[in-house]
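A.B. asks: Quick one, what's the 3D model for this:
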Amino acid sequence: MELRQLEHFVAVAQECHFTRAAKRLHIAQSGLSASIRSLERELGAPLFLRSTRQVQLTPAGQALLGEALRALSASNAAKDAVAAVQGLLRGRLSIGSLQCLHAVHVPTLLAGFLSEHPGLEIQLRQGGSDELIELVRTGRLDVAFVSKPGSGRCPDDVVIQALDREPLALACALDHPLAGNGQVKLADLAEEQFVDFPADWGTRDLADRVLTAAGIERRVALEVTDVHSLLDLVAYGLGVALVPRSYSVKTDRVRFIELAGEVPAWETVSVTTDPTSAAAAALLREVDRVKAAAG
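C.D. replies: Here you go, the predicted structure:
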């Protein structure tokens, strides 16, 4: 059994499709299929249930997946250890991030990091917190910057490190009846229509929990996948939103109002696997340095 075969197997398992896996690996589909067949012959068991639309793991494939991910992680860790002795960081670092990360400005972070480690290839993906955490857990990402998961929503096999916390605020149109208030109570939002992100986004999860705890069953009429669209919809009076206070620097067309009472803060975290790759660990050290320099 070769590491190359395990890489091929993991790609097919994660993509659930041979063609997509072959494109991801930059190899011919025929070569990928031959590699998987060879691995199946060696193990004496089929690893996938194949159909014209997708492939699914067999019980044997499910058993192999965890071990394959651990073997590949150990192999990468060995390469990282040798590179660290030489004072080098090489290879690829795959990063996931929320669109708006108050703790650190991602473009500035990556520009500085790459100037120090020009041998690295950086890949960046934006998405919702649940999606990005799962991509870290399954080895598709090395590190992700996400909202802190709610209780019971974080896998046991990832490592979480706190980044930042900030209060939520109410975002409403400038001519909204609540716009002149210095503070707003959650109870005042019972009849409001909301704009928000999809259900697997961390700020949506927090807003849901905050309002449910206050006994409010809200209506999310409009869902968007980017911050600026959300704020535009709020500005035109199509709904209100509970958002991190730092969003207030993005527009002067929306009123941001402090929430009264004890309201849970929005917390951001980094997520990695154990062991953490040398490149991901170096990036997290750079995050700590940037935060410390910013005071």
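A.B. asks: Please make it C-alpha for all contacts and neighbour counts, starting now.
C.D. replies: Will do.
A.B. asks: quick one: secondary structure of the residue most central in space within the chain?
C.D. replies: When C-alpha atoms, centre = their mean is applied to the chain, the residue found nearest the centroid is L132 (2.7 Å). When classified by DSSP: H, G, I helix; E, B strand; the rest coil, L132 comes out as helix.
A.B. asks: Let me know whether it touches S147 as I believe.
C.D. replies: No. Under the criterion of C-alpha atoms under 8 Å, L132 makes no contact with S147, lying 10.1 Å away.
A.B. asks: Identify the residues contacting E7.
C.D. replies: Residues near E7 by C-alpha atoms under 8 Å, 6 or more residues apart in numbering: A68, L72.
A.B. asks: can you tell me how far the residue nearest to the centre of the chain sits from G91?
C.D. replies: Distance, L132 to G91, using C-alpha to C-alpha, to the nearest Å: 21 Å.
A.B. asks: what do you get for V254?
C.D. replies: As judged by C-alpha to C-alpha, V254 and G91 stand 43 Å apart.
A.B. asks: which of the two has more neighbours?
C.D. replies: V254 (25 against 14; other C-alpha atoms under 10 Å).
A.B. asks: Could you also give me the structure for this next sequence, so I can compare it with the first?
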Amino acid sequence: MKLQTLQALIGIEELGSIRAAATRMHMSQPALTAAIQQLEAELQAPLLARSKQGVSFTRFGQAFMRHAHLIVSESQHAQEEIAQMRGLWEGQVRFSTSPAIALAVLPQALTSFSAKYPGVVLSVRDGLYPGVTPALREGTLDFAITPAHRQEVQSDIVAEPLYQSD
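C.D. replies: A predicted model of the protein is given here:
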């Protein structure tokens, strides 16, 4: 299983086309198709269904994509952590926050963070718990700052209270 193939599958999912994903990955369409066929042989399952309307993911492909997102995300996190250990504060932080936090505290916090770490790209989107859990699980979000009752937080999600209110 090659990381580049997983990245290309994510590109296919986002762009809806093998050709567009191959272009994004700077490879030929036949090379990408061969890499996907090799992965399908390794998994012994078809991941993509091709038709005149385009390409879609089979049920095997849909199940696999949850893992592909997580693998690619964890690989990126590992690279960023090593770079940080070498003193290079670069990379990307993707998080979600509630609208109230986004309006109240976030602008000042982001200004301070960006001044201290100019090489880090911040990606922020609105979201509330439990709606953000799928993105947390697949690694497309690093964390979320959102109201949640501790008793309601699912066991595979780590929650740290930042503020308590009755």
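A.B. asks: TM-score of the superposed pair?
C.D. replies: Superposed pair, TM-score by TM-score structural alignment, normalised by the length of the second structure: 0.72. Supporting alignment: 158 aligned residues with a C-alpha RMSD of 3.5 Å.
A.B. asks: So which bits of stretch 130-144 of the second structure are buried?
C.D. replies: In terms of neighbour count (16 or more other C-alpha atoms under 10 Å), stretch 130-144 of the second structure has its buried residues at V132, T133, A135, L136, R137, E138, G139, T140, L141, D142, F143, A144.
A.B. asks: Restricted to helices, list those residues.
C.D. replies: Members of these lying in helices (criterion: DSSP state H): T133, A135, L136, R137, E138.
A.B. asks: would JSON lines of the residues you listed with distance to Q151 of the second structure be doable?
C.D. replies: Output for those, formatted as JSON lines (distance: C-alpha to C-alpha, whole Å):
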{"residue": "T133", "distance to Q151 of the second structure": "15"}
{"residue": "A135", "distance to Q151 of the second structure": "21"}
{"residue": "L136", "distance to Q151 of the second structure": "18"}
{"residue": "R137", "distance to Q151 of the second structure": "19"}
{"residue": "E138", "distance to Q151 of the second structure": "23"}
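A.B. asks: Looking at those residues, spot the one nearest H67 of the second structure.
C.D. replies: Using C-alpha to C-alpha, E138 comes nearest to H67 of the second structure of those, at 7.0 Å.
A.B. asks: host element of the closest residue in space to L283 of the first structure that isn't next to it in sequence?
C.D. replies: Among residues not flanking L283 of the first structure along the chain, F113 sits closest, at 7.0 Å (C-alpha to C-alpha, 6 or more residues apart in numbering). F113 of the first structure is part of helix 106-116 when elements are defined by DSSP states H and E.
A.B. asks: So which elements touch that helix?
C.D. replies: helix 278-294 (3 or more C-alpha pairs under 8 Å, 6 or more residues apart in numbering; DSSP states H and E).
A.B. asks: ok, and what's touching the helix it packs on?
C.D. replies: With C-alpha under 8 Å, 6+ apart, helix 278-294 of the first structure has contacts from 77, 80-81, 84, 89-90, 93, 103-104, 109, 113, 142-143, 272.
A.B. asks: ok, now stretch 123-132 of the second structure?
C.D. replies: With contact meaning C-alpha under 8 Å, 6+ apart, stretch 123-132 of the second structure is reached by 92-99, 102, 144, 146-148, 153.
A.B. asks: A111 of the first structure - how many residues pack around it?
C.D. replies: Around A111 of the first structure there are 11 other residues, counting by other C-alpha under 10 Å.
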